[in-house]
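K.L.:
return a 3D structure for these sequence lines:
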Amino acid sequence: METLPLELHALIVEYACTDDGATARSLALVSRYVHDVATPFLFQSLAVSGLHQMTELVVRLEALPPRARRIRHLFLSDWTHKDVIKMQKQCAPTSFLEMERYDAERAFAGRILQHAAPTLETLALVVACPYTAPPLVGQLFALPLPRLQGLAIDGFYPFPHTRSVLPRLERLHLSGNRNPYGLLQLGALEAACPQLSYLRISGLDAAPAFARELHSALFPQPLSGGIELSSSFSFPSALPVRLRELRVEVCRPRECPVRQSHPTGRQRAHSQRAPHKSGHEKMMETLREVVRRRAETRLGNVEVVEGDREDTFGEMRREWLRGD
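P.N.:
This next block holds a predicted model:
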């Protein structure tokens, strides 16, 4: 320790403190000297979830001058992992006290984002409360984020549209909107994220309209194989100019139990007609054509993956820690 200058110690601590904040807090307890070296990096990388942790962080941040609030990497969730798993099995309660808590969660999360925005480089935002997600994500997209390069959002998100609000963003992962129809229209994504090179859209569920929108953005001609574009496409769709990788993740449809019954004459006649395609089938038909024709696009890689996402909170947190 004594043979290295202070600036090298600071550099070592900076590279070491890229987890959820535990390393910086532990280093600050080693000695007075190490505490002084680690102090500028106490907020460099943080994982915060739930109202209690958000409240504590806001109190600490607002007691510091702006120069001491340098948050570079942030995982932020309005609910704890335990609460997210619990609420997956039931609807969010809407009692007066619960709604007050949701408002408090949104307010504290918004204040954290506001404090972090000037220095933030990577952000994973999980908004599990359905009443909180649209306004909180909308607030995020209205903030100037001059340094943000990687963004992952899980929650019912609105679309970024403010011009150059994310001027350096290169990687974007959006999850939680089952049918994000409109995301690619009017060049809004290009305007908000001019440097975007990687786009991942997760959680699609019976979204034929978005699949057609994506197809229209990649191939501005009629679909082949008898697939027709809807006449409702009144606005042009386009992908960001610098985009090189696209990954679309689709929820596998859940199987419903089949009820055994004796069909009536009308039901037998109906069953002999051409089978009606479900929303999932229509979506997958269009997405499969996108994959088949990916060589015709300017993108280096186009993937469509079908699967189940049981624990989005845990997945988002792990990917954030890995720097994905």
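K.L.:
use CA for all of it now, contacts and neighbours both
P.N.:
Will do.
K.L.:
where do the helices of the stretch 1-150 of the chain begin and end?
P.N.:
Along the stretch 1-150 of the chain, counting by DSSP state H, counting those that start in this stretch, helices occupy 6-16, 22-27, 32-38, 50-62, 81-87, 96-116, 133-142.
K.L.:
and stretch 77-87, what's buried?
P.N.:
Judged by neighbour count (16 or more other CA atoms under 10 Å), stretch 77-87 contains these buried residues: 77, 78, 79, 80, 81, 84, 85.
K.L.:
what sits up against it?
P.N.:
For stretch 77-87, contacts defined as CA atoms under 8 Å, 6 or more residues apart in numbering pick out 48-51, 105-106, 109, 125-129, 311, 313-314.
K.L.:
residue 193: which of the residues you listed is nearest?
P.N.:
Each of the contacts of stretch 77-87 was checked against residue 193 using CA to CA; the closest is residue 125, at 17.4 Å.
K.L.:
contacting residues around the closest one?
P.N.:
The contact partners of residue 125, by CA under 8 Å, 6+ apart, come to 75, 76, 77, 151, 152, 153, 154.
K.L.:
at 10 Å what do you get?
P.N.:
48-49, 74-78, 109, 113, 133, 136-137, 140, 151-155, 174, 313, 316-317, 320 (CA atoms under 10 Å, 6 or more residues apart in numbering).
K.L.:
strands - which of those land there?
P.N.:
Within those, residues falling in strands by DSSP state E are 48, 49, 74, 75, 76, 77, 151, 152, 153, 154, 174.
K.L.:
how far out from the middle of the chain is stretch 192-212?
P.N.:
Centroid separation between stretch 192-212 and its chain, computed with CA atoms, centre = their mean, to the nearest Å, is 11 Å.
K.L.:
sorry, slip of the keys, the one I care about is stretch 153-164.
P.N.:
Per CA atoms, centre = their mean, the centroid offset for stretch 153-164 relative to its chain is 9 Å.
K.L.:
how long is that stretch from one end to the other?
P.N.:
Counting by CA to CA, to the nearest Å, you get 18 Å between the two ends of stretch 153-164.
K.L.:
distance to residue 285 for the helices of the stretch 1-150 of the chain - can I get that in CSV?
P.N.:
Output for the helices of the stretch 1-150 of the chain, formatted as CSV (distance: least, CA to CA, whole Å):
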stretch, distance to residue 285
helix 6-16, 46
helix 22-27, 47
helix 32-38, 54
helix 50-62, 40
helix 81-87, 32
helix 96-116, 39
helix 133-142, 30
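K.L.:
how about those, which one is nearest residue 202?
P.N.:
Here helix 133-142 is closest among the helices of the stretch 1-150 of the chain (CA to CA), at 16.0 Å.
K.L.:
show me what counts as buried in the closest one.
P.N.:
Within helix 133-142, the residues that count as buried by 16+ other CA under 10 Å are 133, 134, 135, 136, 137, 140, 141.
K.L.:
other SSEs contacting that helix?
P.N.:
Secondary-structure packing of helix 133-142 (3 or more CA pairs under 10 Å, 6 or more residues apart in numbering; DSSP states H and E): helix 96-116, strand 122-126, strand 150-154.
K.L.:
following up with a second sequence; could you model it the same way so I can compare the two?
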Amino acid sequence: MDTLPVELITRISFLACTDGGLTACSLSRVCRFVRAAACPARYYSVSFDGASLLPLRSFLSVYQAEQAGKPRVHHLFISTFPLRGGELTPILHSPEEYTSEVGTLLRTVSAALETLTCIGFRRSIPDLVALGTVFPVLEELTICDMPNPHRLDLHVPDVSRPLFPALRMLHKWNRSIEPWWSAHAPGLTHIRISELLPHDFALGPLPDGSAYHCLKQLILQPRIRDLNVPFRAASFFWNSSSATDRVPLCILPLEQGAHRSTAQFKRCHRTSRRQWVARLEGQPGCWGLPVLDVNAKIPNVLEIVGWKDIVPY
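P.N.:
Next up, the predicted model:
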């Protein structure tokens, strides 16, 4: 390895450091030469699993103390659920402090962040719009905050400066997409809603969907209780009012065992983390679709959710 150019080792380090920080920490302890060569990739991907404040504060202390030209965080995963453990819900001893520290972290790393996954519990993750921070290069975002019984804010603000100008892919768990996303992320091309709760069915696939002019793919996974007839993934067109504005829509069934609501948070955490790592490694992640059944007939599902602006693909 001593004979390899430093630039090559640095490039290899970026390809290797896609696991949330473990590989980067290991490389920094090999030797001084490798530590220096891998330094630009030290914070390439960073993950926080669990509701403890100590890792957040320790990282911020080290990161903010770095000199000018420090390596940046490009991919961030935050979850209040521990990576290992049998708990069905996380234990938050100081939810307000945790939310505040997460907000500080997001503001600190926002400039270079390209992908972000936030898995919260009882509003432990700050509202990204209320945070007021611009994420200039963020391209992919996954959000989950449960349980979240509050009604969606259907107000569309007049935005002069979008908070997510580069965002292309938005993945939400449990809730529909708030209309203000069309103002703060005008370039969205892919939207996925996993395990959409029944009280949001009335909003349709997207509230005010005509505002998403760049949309190319919509993936929905409705959470339907007591559905007697199982169905396969099927493809449709949505927004049939105009043939030129039709968007490919894929309706996915819940995964096996997903009807058990008690394990929903744990499943969301593990699935999202696996998909986040897959995206860093160049795989489809949550955007990968199963083999679609073009001729699938799922009238029971469409009748239950009440979506009328859907036509065969």
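K.L.:
picking up where we left off before, of the contacts of stretch 77-87 of structure 1, grab the buried ones for PyMOL.
P.N.:
Restricted to buried positions by 16+ other CA under 10 Å, the PyMOL selection for the contacts of stretch 77-87 of structure 1 reads:
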select buried, resi 48+49+50+51+105+106+109+125+126+127+128+129+313
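K.L.:
what about the counterpart of residue 111 of structure 2 in structure 1, neighbour count?
P.N.:
Under the alignment (TM-score structural alignment), residue 111 of structure 2 pairs with residue 118 of structure 1. Neighbours of residue 118 of structure 1 under the rule other CA atoms under 10 Å: 19.
K.L.:
hmm, residue 118 of structure 1 is touching residue 112, no?
P.N.:
No. Taking contacts as CA atoms under 10 Å, residue 118 of structure 1 lies outside contact range of residue 112: 11.4 Å.
K.L.:
picking up where we left off before, so what's the match of residue 111 of structure 2 up against?
P.N.:
Applying CA under 10 Å, 6+ apart to residue 118 of structure 1 gives the contacts 66, 69, 70, 71, 72, 143, 144, 145, 146, 147, 148.
K.L.:
the first one: what's it in contact with?
P.N.:
Residue 66 of structure 1 makes contact with 115, 116, 118 under the criterion CA under 10 Å, 6+ apart.
K.L.:
for the counterpart of residue 187 of structure 2 in structure 1, give me its contacts.
P.N.:
The alignment partner of residue 187 of structure 2 in structure 1, by TM-score structural alignment, is residue 195. By CA under 10 Å, 6+ apart, the contact set of residue 195 of structure 1 is 149, 164, 166, 167, 168, 169, 170, 171, 240, 241, 242, 243.
K.L.:
summarise which helices and strands the longest helix seen in structure 2 is packed against.
P.N.:
The residue-count maximum for a helix in structure 2 (DSSP state H) belongs to helix 264-280. Counting contacts by 3+ CA pairs under 10 Å, 6+ apart, helix 264-280 of structure 2 is packed against strand 45-49, strand 75-79, strand 115-121, strand 140-146, strand 169-173, strand 190-196.
K.L.:
looking at the ones you listed, which is closest to residue 237 of structure 2?
P.N.:
Closest among those, using CA to CA: strand 190-196, at 14.2 Å.
K.L.:
buried residues, the closest one. List them.
P.N.:
Buried residues in strand 190-196 of structure 2, counted by 16+ other CA under 10 Å: 190, 191, 192, 193, 194, 195, 196.
K.L.:
hang on, the fourth one packs against residue 175?
P.N.:
Yes. Counting by CA under 10 Å, residue 193 of structure 2 touches residue 175, with 7.1 Å between them.
K.L.:
between the two, which contacts overlap?
P.N.:
Overlap of the contact sets of residue 193 of structure 2 and residue 175 (by CA under 10 Å, 6+ apart) consists of residue 143.
K.L.:
make sure residue 205 of structure 2 is actually in contact with residue 302.
P.N.:
No. When contacts are counted by CA under 10 Å, residue 205 of structure 2 is not listed as touching residue 302 (11.2 Å).
K.L.:
who's more crowded, these two?
P.N.:
Taking neighbours as other CA under 10 Å, residue 205 of structure 2 and residue 302 compare with residue 205 leading, 27 against 14.
K.L.:
could you measure that one against residue 185 of structure 2, distance?
P.N.:
Taken as CA to CA, the span from residue 205 of structure 2 to residue 185 of structure 2 is 17 Å.
K.L.:
just the closest of the contacts of stretch 77-87 of structure 1 to residue 1 of structure 1, please.
P.N.:
For the contacts of stretch 77-87 of structure 1, the nearest to residue 1 of structure 1 is residue 48 (31.9 Å; CA to CA).
K.L.:
my guess is the closest one meets residue 108, correct?
P.N.:
No. Between residue 48 of structure 1 and residue 108 there is no contact under CA under 10 Å: 11.2 Å.
K.L.:
overlap in contacts, these two.
P.N.:
Shared contacts of residue 48 of structure 1 and residue 108 (CA under 10 Å, 6+ apart): 54, 55, 56, 57, 78.
K.L.:
mind listing what the alignment partner in structure 2 of the fourth one touches?
P.N.:
Read it as residue 57 of structure 1. When structure 2 is aligned by TM-score structural alignment, the residue opposite residue 57 of structure 1 is residue 59. Going by CA under 10 Å, 6+ apart, residue 59 of structure 2 touches 46, 48, 65, 105.
K.L.:
the last one: how many residues sit nearby?
P.N.:
Spelled out, it's residue 105 of structure 2. 17.
K.L.:
for it, what are its contacts?
P.N.:
By CA under 10 Å, 6+ apart, the contact set of residue 105 of structure 2 is 56, 57, 59, 60, 63, 64, 99.
K.L.:
doesn't residue 14 make contact with residue 72 of structure 2?
P.N.:
No. Assessed by CA under 10 Å, residue 72 of structure 2 is found out of contact with residue 14, at 11.9 Å.
K.L.:
shared neighbours, the two?
P.N.:
With contacts defined as CA under 10 Å, 6+ apart, the residues adjacent to both residue 72 of structure 2 and residue 14 are 40, 41, 42, 43, 44, 45.
K.L.:
how many residues are close by the nearest residue to the fourth one once chain neighbours are set aside?
P.N.:
In this case it means residue 43 of structure 2. Leaving out its chain neighbours, the residue that sits closest to residue 43 of structure 2 by CA to CA, 6 or more residues apart in numbering is residue 73, at 4.9 Å. When neighbours are defined as other CA under 10 Å, residue 73 of structure 2 has 22 of them.
K.L.:
before we move on, what about the one 4 residues further on?
P.N.:
For residue 77 of structure 2, the tally of surrounding residues (other CA under 10 Å) stands at 20.
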